[in-house]
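Student: Any chance you can model this:
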Amino acid sequence: MDAPIVIRLGQRARQRIATEGLQALDVAIVPAAAGGPKGLILHGIDKWLFGEWLPAAPRERRLIGASIGAWRMAASALADPVAAHKRLAHYYTHQTYPDKVDAAYVSRTVRALLDDVLDGHGGEALRHPLHRLAVITARGIGPLADTRGVRWREMAGFLLAAAGNAVSRARLAQAMERVVFHDARDDSAWLREQFDAFGTAFAALDETNLHAALVASGSIPLVLEAVTDIPGAPPGTYWDGGLIDYHLHLPYRRDPGLVLYPHFTDYIVPGWLDKSLPWRRVKDAALDNMVLVSPSPSFLARLPNGKMPDRADFQRYGQNHAARIRDWTFAIGESERMAETLARWAEKPDLKLASGF
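Tutor: Model (predicted):
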């Protein structure tokens, strides 16, 4: 049977593993992509990674994510990460919506979902002895600086942003900036020197803004309401962090350690608006120290509908919530096979089974 995972290695990561093996102690950064329900396919790996493998080799690590990736990393930073990931998978899968729904309804549902996932333990993510959480959001500037919750303003602003992005990422940087909400014990120095066209602001996470930052990081334009004026952060309107950092193309090579990236696909594009632009796929030195793990095509082919869960399923299944929940639950269960295979590979890496970027 074909392997359920695909492994890609940057050149520096390959050299290090060839001489030293894959050591949990070498893992310095764990990124987590935006992507909504697609992140559920990494459930098995998340439980193994944060419940078994990494705790056996304690060291300070940066956990950085956008949208559902930020939620996954927040769950990973709680005192009982396995229980937190189980809550995330359960409550995310069981969210349901009526046939006609507005952004206010979706936002209320998402805020309640996050409450259920954190289960009153959100502060643990700020006090973890070793994990340093970072949550990526996108703050509107220019035409998106103040849409005042008016749908036509939002639509016009994002249409202009999308048109600009089709020309270049630098054009998108005229409509939004990255805001990183980071663990107060880690100044995120590796992100502070300019590395792309986007302005980047930083805000320390605390009890007053953690929930709002996590909601903002997953606030898809026109689907959810924007989050405004988050405590401790620059004033303004905040949206889904995946708009700028969909797959988190960040300057990882600035860290001497390894980047272990469980991902739902085997390539990286910078922003959400780039996902239909194959020429924007990244193959640069930023990935030199990365170990990227994703589901294989043969694994996905065996899932319901021949694919992982995605946001289009809400329309595909319509009001047949039971069928969607059944199929998503099956896919989440199958993700355990990915974790088992990765655990075996980590114990004895076979570099012949790993490709480059």
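Student: When you work out contacts or count neighbours from here on, use the C-alpha atoms and nothing else.
Tutor: Will do.
Student: which ones are touching residue 113?
Tutor: Applying C-alpha atoms under 8 Å, 6 or more residues apart in numbering to residue 113 gives the contacts 91, 92, 95.
Student: Now list the buried members of those residues.
Tutor: Neighbour counting over these (16 or more other C-alpha atoms under 10 Å) leaves 91, 92 as the buried ones.
Student: Out of the contacts of residue 113, name the ones that lie in helices.
Tutor: Applying DSSP state H to those, the entries found in helices are 91, 92.
Student: To check against the first, give me the structure of this:
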Amino acid sequence: MSAPALRFLAGPSAYAAIRQHGFDPQAITAMVGASGGPKFLGLYHLDRAILRHFQRWYAGRTRPLHLLGSSIGAWRFANYARRDPVAAFDRLWALYGDYEWTRAHDSARVTADTEALIERVLGPTGGTEILAHPYMRLHVVAARGRGLASLSDKRTLGRLGFGAGLAATAGLNLVDRRTLGLFFERTILSDPRGRVPGDWRPLPTRRASLRADNLLDALMATVAIPFLIDAREIPYAPRGRYRDGGIVDYHFAVPDLAAAGEMVFYPHFSAEVTPGWFDKALKGRRADARVLDRTLIVCPSDAFLASLPMGKIPDRHDFERHDNATRKDLWRRTVAATERLAEEFDRTIEADGLAARLEPIS
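Tutor: This is a model prediction of the structure:
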């Protein structure tokens, strides 16, 4: 018998509720989508399977389901809230997976290519569909620069100043994550029909409305990796230059995204939840069971990851590691392998077997 492809982990309250009463999808009131660029391909068919179950679980639902994402997580959830979400995922994979990158591409070229990609995925009706969804409420996180981190990196002096700001951010973050607020302010661009809950302390946080005429800017800002994709201004949001939302919320270590008796559903590519991008190398800085008290994480197992063509899910360094033809082939084979995740998720849900497979988050 092959090793399981999926793991199901839950914080204390979610664990107790599922073990005692079984898995109740109606208890889900929020979902989280992490940063990670091409890592979303490691969840490709799992996302599609989840969406198929949503059609059954939530037919006629009007109670809000908050979709909170940074970077590629926001792009995934923009697709979730489409009229035909599976077709939107297929467009994203086709365009993203087929991208031709060379070392000659500068940030202006990558920015233009990225904008053209998301415009094609959204199409002429994307913004209207997302903001009119009967129950899904999209929330996009971006990081607004402050001080040196607010400088433009388009000119030499600005690049030097902005680089110094990033270096200071990284250095001070080693001491205390709260210092991140000196250089970046979290901005949550939300569907105006409802605010996402959560205890967003201690980082400074502002809110703005997501609109059909600033959705593209928000989705570009949240993937604006420094020195790779240009910072973005967002109309109807606090004035400034916005960058990748993963800087402040890489995997979202945010308490109280769901109220008592409710649940956060987190399809994730890892069993670990890392607060911010600058925390990646800090093994002691991971969200614990208290922060994830009402969270259910569904993620690939280590055995599944080891079985993939690259022994891991895709990441953006694959663009540099492989030529375009090799990378595309590896990614296609990886995406095909994620059908196993979807099949196992389907079997577990349909057999009402999630409670038996549940692991507590340590």
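Student: picking up where we left off before, ok, the contacts of residue 113 of structure 1 in structure 2: which stay?
Tutor: Retained in structure 2 (both residues aligned by TM-score structural alignment, their matches' C-alpha atoms under 8 Å) from the contacts of residue 113 of structure 1: 91, 92.
Student: got CSV for the contacts of residue 113 of structure 1, with distance to residue 129 of structure 1 too?
Tutor: As requested, the contacts of residue 113 of structure 1 are exported to CSV (distance: C-alpha to C-alpha, whole Å):
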residue, distance to residue 129 of structure 1
91, 27
92, 27
95, 32
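Student: Which member of the contacts of residue 113 of structure 1 is positioned nearest residue 239 of structure 1?
Tutor: Ranked by distance to residue 239 of structure 1 (C-alpha to C-alpha), the contacts of residue 113 of structure 1 are led by residue 92 at 19.3 Å.
Student: Against residue 48 of structure 1, how distant is the residue mapped onto residue 313 of structure 2 from structure 1?
Tutor: Under the alignment (TM-score structural alignment), residue 313 of structure 2 maps onto residue 308 of structure 1. Distance of residue 308 of structure 1 to residue 48 of structure 1, computed by C-alpha to C-alpha, to the nearest Å: 20 Å.
Student: got it, and residue 70 of structure 1?
Tutor: Residue 70 of structure 1 is 18 Å from residue 48 of structure 1, by C-alpha to C-alpha.
Student: higher neighbour count, these two?
Tutor: Using other C-alpha atoms under 10 Å, the more surrounded residue of residue 70 of structure 1 and residue 48 is residue 70, with 28 against 19.
Student: Tell me if I'm right that the match of residue 313 of structure 2 and residue 41 touch.
Tutor: Yes - using C-alpha atoms under 8 Å, residue 308 of structure 1 is in contact with residue 41, at 6.5 Å.
Student: hey, what's in contact with both of these two?
Tutor: With C-alpha under 8 Å, 6+ apart, residue 308 of structure 1 and residue 41 have common neighbours residue 331.
Student: So those two - more neighbours on which side?
Tutor: Taking neighbours as other C-alpha under 10 Å, residue 308 of structure 1 and residue 41 compare with residue 41 leading, 29 against 24.
Student: quick one: contacts for the more buried one?
Tutor: Per C-alpha under 8 Å, 6+ apart, neighbours of residue 41 of structure 1: 264, 308, 309, 331, 332, 335.
Student: what does residue 204 of structure 1 give?
Tutor: Residue 204 of structure 1 neighbours (C-alpha under 8 Å, 6+ apart): 181, 182, 183, 184, 232.
Student: Most neighbours among those residues, which one?
Tutor: residue 181 (27 neighbours).
Student: which residues does the counterpart of it in structure 2 contact?
Tutor: Counting by TM-score structural alignment, residue 181 of structure 1 lines up with residue 189 in structure 2. By C-alpha under 8 Å, 6+ apart, the contact list for residue 189 of structure 2 reads 139, 140, 141, 142, 207, 208, 209, 210, 218, 237.
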